[in-house]
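J.: With the sequence up front, the predicted model follows.
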Amino acid sequence: MGNSRLKLVLNAFVNPAEPAHYLPLARSSNASTVFDFPRSSLDDPEKRQRRRSGSGSVSAGSVAARRRSPSLDDDSRDQSPSRLDADPSSSVDHPHWSRQHRHVLAVVLAVAAFAGVYSLTTPEVLEKARTTVGKGWDRVTGGRFSSIASQEANYFPSSTEVPPGASTWEPACSPSTWSSGRWTPLDPPLRPHTSIWDASPDFHAGACAQNWHRGAWYLGVVPPGTEPGLEGEAQADGQWPMSGYRRRAAGYRWEAGSETCQAEVEQPWLEREGDGEDEGTVKLLQDLVDRGAWLIYGDSLSEQQFFSLSCALYPHVRAVWPYPSMSEWRQVKEEHLFLVPDSPLVKSGKLRVPEDWDYDGSPLVSHVRTDHGLAPDELVSLFQTVHAKSAPRAFTALYPNLTSLSPFSPPEALLTDVETFSPSLDYTLQLFLRPSQYRNISTSISPSYAPSTTPPDALEIERQATRSGSYRALIFSTGAHFSARHFNLPFKPEGGPNAQIEFFDLALREMLNRFARALESASPEERRGKEVVVRPTTMGHDDCHEAGGPLDEEDEKKSSWWSWPDMWRMNEHGANIVRDFNHPLITWLDISRPSNLRPDAHTNDDCLHLSAGTGVVEGWTHYMAYWLRERAAWLDKGR
């Protein structure tokens, strides 16, 4: 079938002028499914040109077209009445019936040809692919689903749950508009020798709920001590001072890119009455109680957002960490913030809490540590799909550098000796959708997740911690750990062939499909109000401690160390992948520009992590709180 004819057939099923809403395969439908691959957006222009000049466009039917359908084999064609050597009774004795038969047969053959071309994308064949290679090709080739049966009630999401336009909706203050602002200096500036809390204007209480480890590092004070002291005043008991670098970093406020954004997103966090809380804190806490908790799923940068929230929401929350910490850096597998019953906001009635609220089993914010979004064994299994014999041509077109590599022997040799911290994605999805039910955080390969590291008392603490939980948003971010530090994959940060970036693309597509399938399989009650938000990773800056202040514009040239150039590409790819996936409940929230403008706001001992309290990490919270609140209001109107 030629390209023009193929387009005509496809147009009967999908209107290419309108982006199709994500419609997973129905659990009780045998409707055929068209697999629509996204535009090529995965490489630099030179690589895209090479791809265009190569094999041409890629379709999901490229492999299926080479297969011979049972209805089109030689035997069946030999018995066709349209052949001169067929049974003579069919054409000689019944000429009128023969013309009708030929017409009907032509239609049947056309339909059969179409079915043959796209047989790889039927639910039955996709399921066979999953059992054959461990992963469905639909998960890793970048497509999105649309269906000729999209109007059937058994397809998710229904219009009663998610109104049309959910995947393209934006609030009055869009992420791009909010991010287009600038950092403005405080007037008057902070004076030298101020305290760390005065240099953390969002942390009103002068303390943090998460206070058991790494607090000095999160706040940008090193070497680490129990509590940070004043700038320049090292103390004999092991406490260390705040540096001038950290104080200067707190001397700026984010001015959003429009008056609407400033009024709606930033201003609520700036106004306080006496010792009372600002409007932004109260609104966020009320939304967490009314709409559901945030589940932050990511690496140490996401961990910093959890810590920041534990400071910004203190003394209204307390922290719990069920599992023992990991490695010499004491990373935490999972941690939660709970509402405190004697919070001043609860006592005063400014925060409305249901009478039966479970203060010990309903987290407001949780964080699950993951370096890559997938556990080590999941990453190894995912890489094995690269060399599966049944891989369609679309796969090799998307991942040419990965597919050119030889298999690892043993498969675990993909991983370096640096331990990867992450539970399985299934564990996190179970927590997100069914927090009161059993889940197992143990995994293979990673020593920190061996069963011996999660004693029975820790498992019981974790089970009780989420017994009444209800999550609204899964906030995911990764990128920094897709590097030669963790994977034995070739890369050229200066822009050449890069298998690290392709593996990031592969892992993100795998995760998006598993997010979507988990939402599809959830009950309406489990799914109600859920959102998956993907946040771009944050850039490091060369010689950050020499920076004199914020940048006016983003500058990739200032992020040339380590694998930081790759992270720019990963963010670009991630934005395209999530957008092309087109799921109404999964959003790429591009709010990275404000942090990319701050080479002066990193921690004192590295140039990637950001100091909590300087307003940079807190800005993520400001905008996410606004976006989720506006999103909920829009969804309520559309139902």
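T.: Here it is on my side, so go on.
J.: C-alpha only now, for contacts and for neighbours.
T.: OK.
J.: all helices for the stretch 101-250 of the chain, in order.
T.: Residue ranges of the helices in the stretch 101-250 of the chain, as given by DSSP state H, counting those that start in this stretch, are 123-133, 137-140, 175-179, 215-218, 244-249.
J.: Give me the buried positions along the longest one.
T.: Taking 16 or more other CA atoms under 10 Å as the basis for neighbour counts, the residues of helix 123-133 that come out buried are P123, L126, E127, A129, V133.
J.: can you put the helices of the stretch 101-250 of the chain in CSV and add distance to E334?
T.: Compiled in CSV, the helices of the stretch 101-250 of the chain are given as follows (distance: least, CA to CA, whole Å):
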stretch, distance to E334
helix 123-133, 31
helix 137-140, 27
helix 175-179, 29
helix 215-218, 16
helix 244-249, 28
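J.: nearest to L589, of the ones you listed?
T.: Checking these against L589 by CA to CA gives helix 175-179 as the closest, at 6.6 Å.
J.: contacting residues for L597?
T.: Residues in contact with L597 (CA atoms under 8 Å, 6 or more residues apart in numbering) are P550, L551, D552, E553, E554.
J.: okay, now the one to match up with it:
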Amino acid sequence: MSEIQMIIDKQRTTTWSPPRSFKFTRRTSLKLLLTVFITFTVLFILSNDTPSPLHRKSSSQGCPPTSYTNGSWIYNPHNATRMEKKDDALFFSGFEGCASSREYYWHLAADKEDQWDRFPRAHSYEWVGQCGLGPIDPELIVKHLVEDGGWLLVGGMFVSRYSMAFGAQFILDSVTENHFFSLSCLLYPHVIATPKYTEGGSFDRGWPQNLYLNPSSPLLQHKHISFPDGFDITVTPLVTFRRIDLLFSQAELLDIHRSIYPSPPQAQGFKLFSDEPVWTLALASYLDLFTSPLPLGNYATMVVSTAGHWTTTLFSGYHDETKADSGYGIDPGLLSFFNEAMTIWAREVQAVLWNQHRSNLRFGRPAKKKKRRVLVRSYLPGHEDCHAAREPWAEVQPFVWNWYNWGYVDAFNRVFETVLVERTRFPDIHYLPIDRPGRLRPDAHTTGDCLHIMTGAGVLEGWTHYIWHYVTHEIV
């Protein structure tokens, strides 16, 4: 028996009795009660002493999305040097490195020297909401992804034929992919990423990107992680990103549209989609991935985001040049179809989750399997003339030129939120309106456009921090 175990056993078996010279009297009892009262009073005052907002700890009362997003960006500089080389952006972020090799310096917004004057100020702000989450702990997040289940990130970006003037990067990349890349930096060196884009060859943007536990992680060396049965660090992802722009395949959306509108109000020859490029999957395909068992899958949380892809350039059947004031047909036409499609999406997803929950029951009791849930992250529009900005906003500003469908993203978000408000129908699908911190950061975009978000400025990292908090503290 170890020395530590002997001490523990001794503590368990030893009972306390007062010394022979000690006598309980009415007077000593009153003194003891008074001492206890004073001690607890002091501890209560100390525990409720309001800390600095930049060091506020997680509230025992919880931190719902509305409280988290009701805040502001506080200037908290910690880098005094100027940017002189690309890798300085990583240093300013506070990351040791990034596991993903995909468009590395573009994600860090370090690929254009004429925008280096944005650093290090872009990395000098901290989000302070009405409730604090405490400092972000990458090791705790890695432990959560292994023990509680991984994350499947599903989403894409806005695509428009009118955006081609901004270059291929704007057309083909994804805000959700920005989030994945940020995770690969935040969790480094505990994770490795695939594919390796530095090895050359061609890669389709619809292919999955994964984060796996690094066999050389210090967490493994110190044995701080309890692995689920069947977990294999060589094949079980912690995080997977899939480029799925519409949450349905185009064929599925065509079928849905025909079922809702057998005779479209538009003229004969109606065609729902244009030839604009889009990356998407059938719903069943990525739900099969989400629910795949160990060792191939260990997902417990699917995070989805959509809205920016629902434009009348892609959904050309709704495009109407005479309706410039309503998004060229977005309102009410495309918004109405979006409502119908997302209602069907939520119904189908919840049915799969219910089936999963039932399969986890053993003799009427829950088996030792994770309960899966889906989070819908509110979509984030871009900022007009973003590269002229050098600091956050205090309040969300209205659009001047109303580029693309950005002025209607709030409407799409409200539609999705309204669909999910019936908690009894969709108890395992949660809407997270956490876009406001990003709406206040016109200074935090990548170099090539005003939609995608740079890694390290706090917007993407804030998504990770809050999603982790929500699934570990807010969901009972």
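T.: Sure, I can see it. Bear in mind that the values here come from a model prediction, so they are computed numbers and not experimental data.
J.: related to what we said a few turns ago, out of the contacts of L597 of the first structure, which is most surrounded?
T.: Counting neighbours by other CA atoms under 10 Å, P550 comes out on top of these with 21 neighbours.
J.: Could you grab the helix/strand/coil label for it?
T.: Assigned by DSSP: H, G, I helix; E, B strand; the rest coil, the conformation of P550 of the first structure is coil.
J.: Next: the one 3 residues further on.
T.: The three-state assignment at E553 of the first structure reads coil, by three-state DSSP.
J.: That one maps to what in the second structure?
T.: With TM-score structural alignment defining the correspondence, E553 of the first structure maps onto E395 in the second structure.
J.: That match - nearest residue in space that isn't next to it in sequence?
T.: L440 (6.5 Å; CA to CA, 6 or more residues apart in numbering).
J.: can you tell me which residue in the first structure aligns to that neighbour?
T.: L440 of the second structure maps onto L597 of the first structure when the alignment is built from TM-score structural alignment.
J.: W401 of the second structure versus the match of E553 of the first structure, what's the distance?
T.: From E395 of the second structure across to W401 of the second structure, the span is 18 Å (CA to CA, to the nearest Å).
J.: With L183 of the second structure instead?
T.: Relative to W401 of the second structure, L183 of the second structure is positioned 33 Å away (CA to CA).
J.: what about those two, which has more around it?
T.: Each of L183 of the second structure and W401 had its neighbours counted (other CA under 10 Å), and the higher figure belongs to L183 (23 against 9).
J.: What does that one correspond to in the first structure?
T.: Under the alignment (TM-score structural alignment), L183 of the second structure pairs with L309 of the first structure.
J.: can you confirm its match is in a strand?
T.: No. L309 of the first structure: not assigned to a strand; according to three-state DSSP it is helix.
J.: list the contacts for it?
T.: Counting by CA under 8 Å, 6+ apart, L309 of the first structure makes contact with E618, T621.
J.: make it 10 Å
T.: Taking CA atoms under 10 Å, 6 or more residues apart in numbering as the criterion, L309 of the first structure is in contact with 202-203, 208-210, 281, 303, 317, 337, 365, 612-613, 617-618, 621.
J.: Likewise for V352 of the second structure?
T.: V352 of the second structure makes contacts with A284, L287, D288, T291, R358, as judged by CA under 10 Å, 6+ apart.
J.: ok, now L283 of the second structure?
T.: Going by CA under 10 Å, 6+ apart, L283 of the second structure touches I244, L246, L247, F248, S249, E252, W345, E348, V349.
J.: are any of the residues you listed buried, and which?
T.: Among the contacts of L283 of the second structure, the ones that count as buried by 16+ other CA under 10 Å are I244, L246, L247, F248, S249, W345, V349.
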